[in-house]
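Trainee: give me coordinates for this.
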Amino acid sequence: MSTLSTANVNDVLAPHVGADAIPGLTWLARDGDQVVSGALGHRDLGGTQPLTTDEIFRISSMTKPVTALTALILVTDGALQLTEPVDTYLPELAERRVLRHPHAELDDTVPADRPITVTDLLTNTSGWGMDFTDFSPTPLSQAWAERGTAPGPPAPAGALPTDAWLAAASDLPLQAQPGQRWLYNTSSLLTGMLIERVAGARLGEVMAERIFEPLGMHDTAFRVPAHGVDRFGACFAVGEDVYDSADGQWAQHPPADGGDAGLVSTVSDYVRFADLVHGGGAVGDRRLVREDLVQAMTTNQLAVDVLARGGPAPDGGSGWGYGCGVLVRPAPSGLSAGSYGWDGGLGSRWFTDPVTGRTGILLTNRMWTSPQPPEAFRAFEALIGSA
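Mentor: Next up is the predicted model:
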């Protein structure tokens, strides 16, 4: 990585670090066998607790690719098939009704054209989720909120376990026919529930056995590990507002493991996951997941007509594979078409460019205020993408 070093990446990120901006961050960049990393800022707004590169962060929606890969491991095992209806394991989702239009009343529905499949969950096309083209309230979104099943910023202390969530949502209609619309978040949550039903264990236990332990990701879990509490701080919202304190929701055992946004991790842990994906699903001589499934995960799976109705990026530049975004054209930052990864709204981003072989991971303790990444993330991506 001849044009990158800890010093020049820190130089690019330093102007974005401070109590009024991003209080603290860690980052990592890989180019082949060369890895550089760094830490800037502090765990607290007072500037008394400097960060080190092993800081643990809430990675929120960077959980989604991990959930997707866990499901693909079950496909590799033969326990799941991509094309099978999920109501085999989630019978609460059988015989779905679909709203005539997204703002329709809950009883203004038609039958679903077909069942929801495993592929629908992995591609965010189950028919349920956040519509990035229209954030206005609807009768369905109001019903979600009333039942505690609405997508939104992660709040593990209030998460419903699989059986309770499905019972609460089982009579609600879909927003769109399965396979026809990309809608965010809920499909990843349902993927985690599917994994729990198939494996007969909590999602975190399955991830630990099948991914974290084989990869040595010892700081990644659905709560802060006991050995890492001194490397974990608050997550800040706007200004001095605290979204979650160091001894808050992620310090407790959650009632449910959210496959959409529940994990904590470090840059050194998450790059192990990124390396597994970039390497086609094998670590050393041990294969964790079929290579063709990893290839599909990191390839856009959205048909042109589906992407035209709304996708991960407002400019249409990003499609979706299995649990992660995939660029369908080169990005202004220099990332190649086919680059993949995802963000976390509590202040994180991962991307891998398969053409150059470069990976970037940036974790911060300041949550985003919009779906578009803050300037620090754009600057980091541009530096890695154009190096």
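Trainee: going forward, measure contacts between C-alpha atoms and count neighbours the same way
Mentor: Fine.
Trainee: tally of neighbours for the nearest residue to residue 147 once chain neighbours are set aside?
Mentor: Leaving out its chain neighbours, the residue that sits closest to residue 147 by Cα to Cα, 6 or more residues apart in numbering is residue 168, at 6.1 Å. Around residue 168 there are 18 other residues, counting by other Cα atoms under 10 Å.
Trainee: measure residue 168 to residue 117 for me?
Mentor: Here the criterion is Cα to Cα, to the nearest Å. By it, residue 168 lies 21 Å from residue 117.
Trainee: residue 76 now?
Mentor: 17 Å.
Trainee: also residue 100?
Mentor: Distance from residue 100 to residue 117, by Cα to Cα: 21 Å.
Trainee: same check, this time on residue 82
Mentor: 7 Å.
Trainee: the two: which has the busier surroundings?
Mentor: residue 117 (20 against 16).
Trainee: how many residues are close by residue 145?
Mentor: By other Cα under 10 Å, neighbour count at residue 145 equals 12.
Trainee: let me fix that, I meant to ask about residue 149.
Mentor: So residue 149, with other Cα under 10 Å, has 18 neighbours.
Trainee: here's the other one to compare against:
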Amino acid sequence: MTTALRGHVERGDLPGLVALVARGDAVHVAALGTQGLTTSSPPMRRDTLFRVASMAKPLTAVATLLLVEEGKLALDGSVDRWLPELADRRVLRRPDSPLEDTVPAKRAITVRDLLTLRWGLGAVMAPPGTYPIQEAIREARVSAGFQAITDPPDEYMRRMGTLPLIHQPGERWMYHTGYEVLGVLVARASGMRFDDFLRERLFVPLAMKDTAFSVPVEKRGRLSTAYARDPGTGRLEAWDEPSNSFWSRPPAFPSGGGQGGLVSTADDFLAFGRMLLSAGRHGDTRLLSPASIEAMMTDQIPSEQKDASPFYPGFWDATGWGFGGAVTTRPDGISPTAGRYGWGGGYGTTFFIDPRQDLTALLLTQRRVQGPEEGALALEFSKDAYRALEG
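Mentor: Have a look, this model is predicted:
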């Protein structure tokens, strides 16, 4: 596995990476290449900091379930009390309808709707300009993307509340946006900023000492450079550098979905993965009940909704969606059994656990996902992680 990954670095596909595979107490870590492409870039280290983007979604799901278990939120209860901007929704008659052609929502949005990305809004899987709602989402500044959300949470929700839903609550899966809303929900229901809640209730108990929404000066030497491929030349160009990084200051919007989002390390995510594999326990501390962990890693999407919920080709063939991440529903050419749970991030990061194999695996890179090449690297790594078990 390490040899294959080293080939990508030596060919210049990316400046460096950190890969980790753990089973039980055995942990293998490969830190390859450098943190950037310049001659002064330091070597990649086991504790290098990476922007994890949508890998934040499982963390946000755990934060939400903590409040469910405390009784501050109800899984199948309305979110109207905490998110009045989403009360009394109107729903487009059809996805291609004019914004004024709406019907009343049949019911209120629930916590489960947000966790399962079935609350009615999200990324529209069609070319830009196909439907009027796409331009409205862009103008409201609530589009999914790499750029961090710059509005504070209350303004973000005000803008979100100006939009009609595309689908009735609970009827279709639409990627991403529900987790940005969940971050606001957790903050309001807990009475804490979302970043403070994550730190106090999740990161400190799990000793995830490097996971945060910004990087202090004393840690900035460990922050890798993020790259994007120039579509014309194919060359990697620096997109966010440690010296003037967006992550050098706390964000206006602590993102639950990962847009802007968290930085983390291999060992921090290993601690999180082991907590999931231990059914919610970390050492002598229980964070979540086994029932909540089981729900996270159980497919929540009925087959008829998968058929009507486009994502990328083949996504639903052997995959479902739990809380915060994807769940394999049958052997899929990567793992030999169902039940693998995890998610990736827009900078090429990948994280998954397999309860049947007692396996945690993650690949951390910093090259923006712009096409199938980046997805191919994550797929190759995931297959090699299972082959390593056989060896």
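Trainee: quick check: TM-score for this pair?
Mentor: The pair, once superposed, lands on a TM-score of 0.93 when counted by TM-score structural alignment, normalised by the length of the first structure; 376 aligned residues with a Cα RMSD of 1.6 Å.
Trainee: aligned to residue 120 of the first structure, what sits in the second structure?
Mentor: With TM-score structural alignment as the matching criterion, the partner of residue 120 of the first structure in the second structure is residue 113.
Trainee: next: residue 211 of the first structure.
Mentor: Using TM-score structural alignment, residue 211 of the first structure pairs with residue 202 in the second structure.
Trainee: same question for residue 63 of the first structure.
Mentor: Using TM-score structural alignment, residue 63 of the first structure sits opposite residue 56 in the second structure.
Trainee: return the residues in contact with the nearest residue to that match once chain neighbours are set aside.
Mentor: Among residues not flanking residue 56 of the second structure along the chain, residue 258 sits closest, at 5.4 Å (Cα to Cα, 6+ apart). Going by Cα atoms under 8 Å, 6 or more residues apart in numbering, residue 258 of the second structure touches 52-57, 180, 345.
Trainee: 7 Å instead?
Mentor: 53-57 (Cα atoms under 7 Å, 6 or more residues apart in numbering).
Trainee: which residues are in contact with the longest helix along the second structure?
Mentor: Taking DSSP state H as the criterion, the second structure has its longest helix at helix 372-390. Contact with helix 372-390 of the second structure is made by 1, 21, 334-335, 348, 350, 361, as judged by Cα under 7 Å, 6+ apart.
Trainee: make CSV from these and add distance to residue 377 of the second structure, secondary structure and neighbour count to it.
Mentor: Listed next are the contacts of helix 372-390 of the second structure as CSV, based on distance: Cα to Cα, whole Å; DSSP: H, G, I helix; E, B strand; the rest coil; neighbours: other Cα atoms under 10 Å:
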residue, distance to residue 377 of the second structure, secondary structure, neighbour count
1, 12, coil, 17
21, 16, strand, 25
334, 13, coil, 17
335, 16, coil, 18
348, 8, coil, 23
350, 10, strand, 25
361, 14, strand, 26
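Trainee: residue contacts, the alignment partner in the first structure of residue 255 of the second structure?
Mentor: Under the alignment (TM-score structural alignment), residue 255 of the second structure pairs with residue 258 in the first structure. Shown in contact with residue 258 of the first structure (Cα under 7 Å, 6+ apart): 189, 192.
Trainee: next: residue 326 of the second structure.
Mentor: 319-320, 341-343.
Trainee: please, which helix or strand holds residue 341 of the first structure?
Mentor: Using DSSP states H and E, residue 341 of the first structure sits within strand 340-344.
Trainee: and that strand, what does it pack onto?
Mentor: strand 325-327, strand 348-353 (3 or more Cα pairs under 7 Å, 6 or more residues apart in numbering; DSSP states H and E).
Trainee: I'd say residue 93 of the first structure and residue 172 touch.
Mentor: No - in this structure, residue 93 of the first structure is not within contact of residue 172 by Cα atoms under 7 Å, at 9.6 Å.
Trainee: okay, the two: which has more neighbours?
Mentor: Shown here are residue 93 of the first structure and residue 172; by other Cα under 10 Å, residue 93 has more neighbours (22 against 18).
Trainee: quick one: neighbours of the residue nearest to that one when sequence neighbours are not counted, just the number.
Mentor: The shortest distance from residue 93 of the first structure to any non-neighbouring residue, by Cα to Cα, 6+ apart, is to residue 87 (5.5 Å). Using other Cα under 10 Å, residue 87 of the first structure has 16 neighbouring residues.
Trainee: before we move on, what about residue 137 of the first structure?
Mentor: Neighbours around residue 137 of the first structure, by other Cα under 10 Å: 10.
Trainee: now do the strands in the stretch 251-387 of the first structure.
Mentor: Taking DSSP state E, counting those that start in this stretch as the test, the strands found in the stretch 251-387 of the first structure are 264-265, 282-283, 286-287, 318-320, 325-327, 340-344, 348-353, 358-364.
Trainee: distance to residue 13 of the first structure added to those, as CSV?
Mentor: Below are the strands of the stretch 251-387 of the first structure laid out as CSV (distance: least, Cα to Cα, whole Å):
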stretch, distance to residue 13 of the first structure
strand 264-265, 20
strand 282-283, 32
strand 286-287, 36
strand 318-320, 25
strand 325-327, 24
strand 340-344, 17
strand 348-353, 14
strand 358-364, 10
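Trainee: closest to residue 52 of the first structure out of these?
Mentor: strand 358-364 (11.8 Å; Cα to Cα).
Trainee: the closest one vs the second structure, mean deviation?
Mentor: Strand 358-364 of the first structure, aligned to the second structure and superposed, deviates on average by 0.7 Å (mean Cα distance after the TM-score superposition for the first structure).
Trainee: just the angle between that strand and strand 340-344, please?
Mentor: 0 degrees (axes from the mean of the first three to the mean of the last three Cα atoms, to 10 degrees).
Trainee: neighbouring contacts of strand 358-364 of the first structure?
Mentor: With Cα under 7 Å, 6+ apart as the test, strand 358-364 of the first structure has contacts from 22, 24-32, 57, 267, 347-353, 384.
Trainee: same check, this time on stretch 264-276 of the second structure
Mentor: By Cα under 7 Å, 6+ apart, stretch 264-276 of the second structure touches 20, 46-52, 206, 208, 210-212, 281-282, 293, 353, 360.
Trainee: please repeat the previous calculation with a cut-off of 6 Å.
Mentor: Applying Cα atoms under 6 Å, 6 or more residues apart in numbering, the external contacts of stretch 264-276 of the second structure come out as 47, 49-50, 208, 210-211, 281-282.
Trainee: chain center to that stretch: distance?
Mentor: Here stretch 264-276 of the second structure shows a centroid-to-chain-centroid distance of 14 Å under the convention Cα atoms, centre = their mean, to the nearest Å.
Trainee: kindly report the same for stretch 374-387 of the first structure.
Mentor: For stretch 374-387 of the first structure, the distance to the chain centre is 19 Å (Cα atoms, centre = their mean).
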